[in-house]
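J.: Take a look and give me a structure for this.
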Amino acid sequence: MSNQERAEHHQGGVYSSKGNLFERDTRYITTRIVRQPTPGQDAVAVEPGRYRLIAAKACPWANRALIVRRLLGLEEVISVGMPGPTHDADSWTFGLDPDGLDPVLRIPRIKDAYLARDPHYSRGITVPAIVDVTTGKVVTNDYAQITLDFSTEWTEFHREGAPDLYPEHLREEMDAVMKRIFTEVNNGVYRCGFAGTQEAYDAAYDRLWTALDWLEERLARQRFLMGENITEADVRLFTTLVRFDAVYHGHFKCNRNKLAEMPVLWGYARDLYQTPGFGDTVDFQQIKEHYYVVHTDLNPLSIIPKGPDLSGWLTPHGREALS
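T.: Okay, the predicted model is just below:
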């Protein structure tokens, strides 16, 4: 496995380069955590205090889970462990914690929890992952389902006034919007960054900007992706947008323009960033350290850029006028 492959082995899926194109291995552990598991269902029961979310702030896929947990007020019932911003070819590690051990699981790397579940586990050691504290075993790393289950299966423990992030009457349209965001934007920036040929990069670049222009137009007439209220769709888009100027614009060569040069998307992203649960789960230094240190094929000397100036995230956005 090359350095480039290793760089993607732990972040949302396994990188592969068939035909010099970026592909993401989406074979996850699909065990779910639900209110009432049914016979034959690959699921365990919701139980406060039993599960620990492992989610690195640097990773956009893990950042989603941190945001949803915070928005729904699940902090008291689902604990969180945070690996450092970088990892080696083996696993994310808990280097930010005392003695390099997660203080609850008492392990130095998340891979240990994967191997506790399956000593022969051979897929990606990814975050986010949810670990059963009572057994030390990973329950699931299916990041898309994790946040949907937080919204729909943990409702008994939501804070008063928590948003409905996956409203039933919008699900059909939401699912289509989120699918396009995943394929064209969340994954699109990686398709640009890890393109193996000029032709692959050119095609990926065009796809990405077609999608971003579509979003600029959609959000010009409504405050959030599905209307007046924040939903799961906004969470999924935000974690890519918040990394765009700091990382994807330069590091992944997604450089037609910066996010800050797209008036609608820039205002929308700031609106979310200034909403409790979004900006307070973002750490720009960890984000930059992760991408510029781990992706050694793209940045062989692991030099972390000092810029760009990120102070604009707290400036007025004016999006309230659309509500």
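J.: switch to C-alpha atoms for all contacts and neighbour counts from now on
T.: Noted.
J.: Now do the same contact list for the closest residue to Arg109 other than its chain neighbours.
T.: Spatial nearest neighbour of Arg109, chain neighbours left out: Thr93 (4.1 Å); criterion: Cα to Cα, 6 or more residues apart in numbering. Each residue near Thr93 by Cα atoms under 8 Å, 6 or more residues apart in numbering is listed here: 83-84, 86-87, 100, 108-110.
J.: Kindly recompute the last result at 10 Å.
T.: 56, 82-87, 100-102, 107-112 (Cα atoms under 10 Å, 6 or more residues apart in numbering).
J.: I'd like the structure of this one too, to check against the first:
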Amino acid sequence: MTYVPDRITSKPGHTQDGYGGHELDVPTWPVEPDRYRLVAARACPWANRAIIVRGLLGLEDVLSMGLAGPTHDERSWTFDLDPGGVDPVLGYERLQQAYLARDPGWDKGITVPAIVDVPSGAVVTSDFPSITHDLFFEWRDHHRPDAPDLWPDDCREEMEAVMKRVFTDVNNGVYRCGFSGSQEAYDEAYDVLWSTMDWLEERLTDRRYLMGDRITEADVRLFTTLARFDAVYHNHFKCNRNKLTEMPALWGYARDLFQTPGFGDTIDFDQIKRHYYVVHEDINPTGIVPKGPDPSVWLTAHGRDRL
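T.: Below you'll find the model as predicted:
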């Protein structure tokens, strides 16, 4: 596991699958029901992953969740969706307060998702790949009995390779397009993005999910980008070779997941658009939020069950 350098990270509480922490000298928090709070935001694709995995695994009763609003300033995500603008469990107005409780000198990014230790009010980790990984491996004693196997042993190596390409070229690729500082950088990111989108289109033509006939963590990671593609990335990030709706396999696949319990019910297109079009003032200085596209298209028949 590679940890993002500018995110607060920690060692897992225990290692049922031998998965270890990183090399930093940091505290170890044990896995305990009702001790931690997942702070997320429906607007954020990285946080959306954690929301989906928490629900698929049935961890709602052992890991509470707080949701930040879609817009924020440079200081951090805020709990403006809650009464009085205060998270009812943490008592915080800003996620920044949890970071400062862990490190009073923290001057880097304040990101979601984040796992917060409720007794101390301190952030435990904000490393988004490790959060969903740990929810599966470290919290497995608390999964619901029929929870899906999001990390199947028989295809783990291939899945890791697929997720790596999806992250580099698609999840992060749309951001590389949107925040390119030069035409050359944009052109390169654009070409890489669409090369992988075409690869995914071909891969999903004859298989229902990325790894075959079952939903895995790979599908969760791709879905949160696809859900935002036409509403945001196509226009706002200039990823406009074509729309997702114009790619038969990918569009059918995205709708199939959207209509699967635990996926589409985590998506709020209004919050997603408000986040990107309002917060990214350098890209959209007017702050105007587009009215479209029509979200009802996500509920149309996908025909993927034939696979």
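J.: TM-score for the pair, please.
T.: Once the chains are laid over each other, their TM-score by TM-score structural alignment, normalised by the length of the second structure reads 0.94; 299 aligned residues with a Cα RMSD of 1.7 Å.
J.: before we move on, the earlier item: aligned partner of the residue nearest to Arg109 of the first structure in the second structure?
T.: Matched by TM-score structural alignment, Thr93 of the first structure corresponds to Thr78 in the second structure.
J.: Give me the distance between that match and His280 of the second structure.
T.: 16 Å (Cα to Cα, to the nearest Å).
J.: measure Gln222 of the first structure to Leu215 of the first structure for me?
T.: 11 Å.
J.: my bad, Glu173 of the first structure
T.: When distance is defined by Cα to Cα, Glu173 of the first structure is 15 Å away from Leu215 of the first structure.
J.: Between those two, which has more neighbouring residues?
T.: Leu215 (18 against 11; other Cα atoms under 10 Å).
J.: that older thread, which of the contacts of Thr93 of the first structure has the largest number of neighbours?
T.: That'd be Ala56 among the contacts of Thr93 of the first structure, by other Cα under 10 Å, with 30 neighbours.
J.: Tell me the residues of the first structure aligned with stretch 197-204 of the second structure.
T.: Counting by TM-score structural alignment, stretch 197-204 of the second structure sits on residues 212-219 of the first structure.
J.: go on, stretch 240-254 of the second structure?
T.: Counting by TM-score structural alignment, stretch 240-254 of the second structure corresponds to residues 255-269.
J.: Give the buried residues for the matching stretch.
T.: Of all the residues in stretch 255-269 of the first structure, those buried under the rule 16 or more other Cα atoms under 10 Å are 259-260, 264-269.
J.: can you check stretch 200-216 of the first structure too?
T.: Buried, per 16+ other Cα under 10 Å, within stretch 200-216 of the first structure: 200-201, 204-205, 207-209, 211-212, 215-216.
J.: Which helix or strand contains the residue nearest in space to the middle of the first structure?
T.: Nearest to the geometric centre of the first structure sits Trp61, at 1.7 Å (Cα atoms, centre = their mean). Assigning secondary structure by DSSP states H and E places Trp61 of the first structure in helix 60-72.
J.: C-terminal to that helix, which secondary structure element comes first?
T.: Criterion used, DSSP H and E; the element after helix 60-72 of the first structure is strand 79-81.
J.: Next, the mean deviation of that following strand compared to the second structure.
T.: Taken over the aligned residues, the distance from strand 79-81 of the first structure to the second structure averages 0.3 Å (mean Cα distance after the TM-score superposition for the first structure).
J.: Would you check the span in the second structure matched by the next helix or strand after that strand?
T.: With elements assigned by DSSP H and E, the helix or strand that comes after strand 79-81 of the first structure is helix 111-117. Mapped onto the second structure using TM-score structural alignment, helix 111-117 of the first structure spans residues 96-102.
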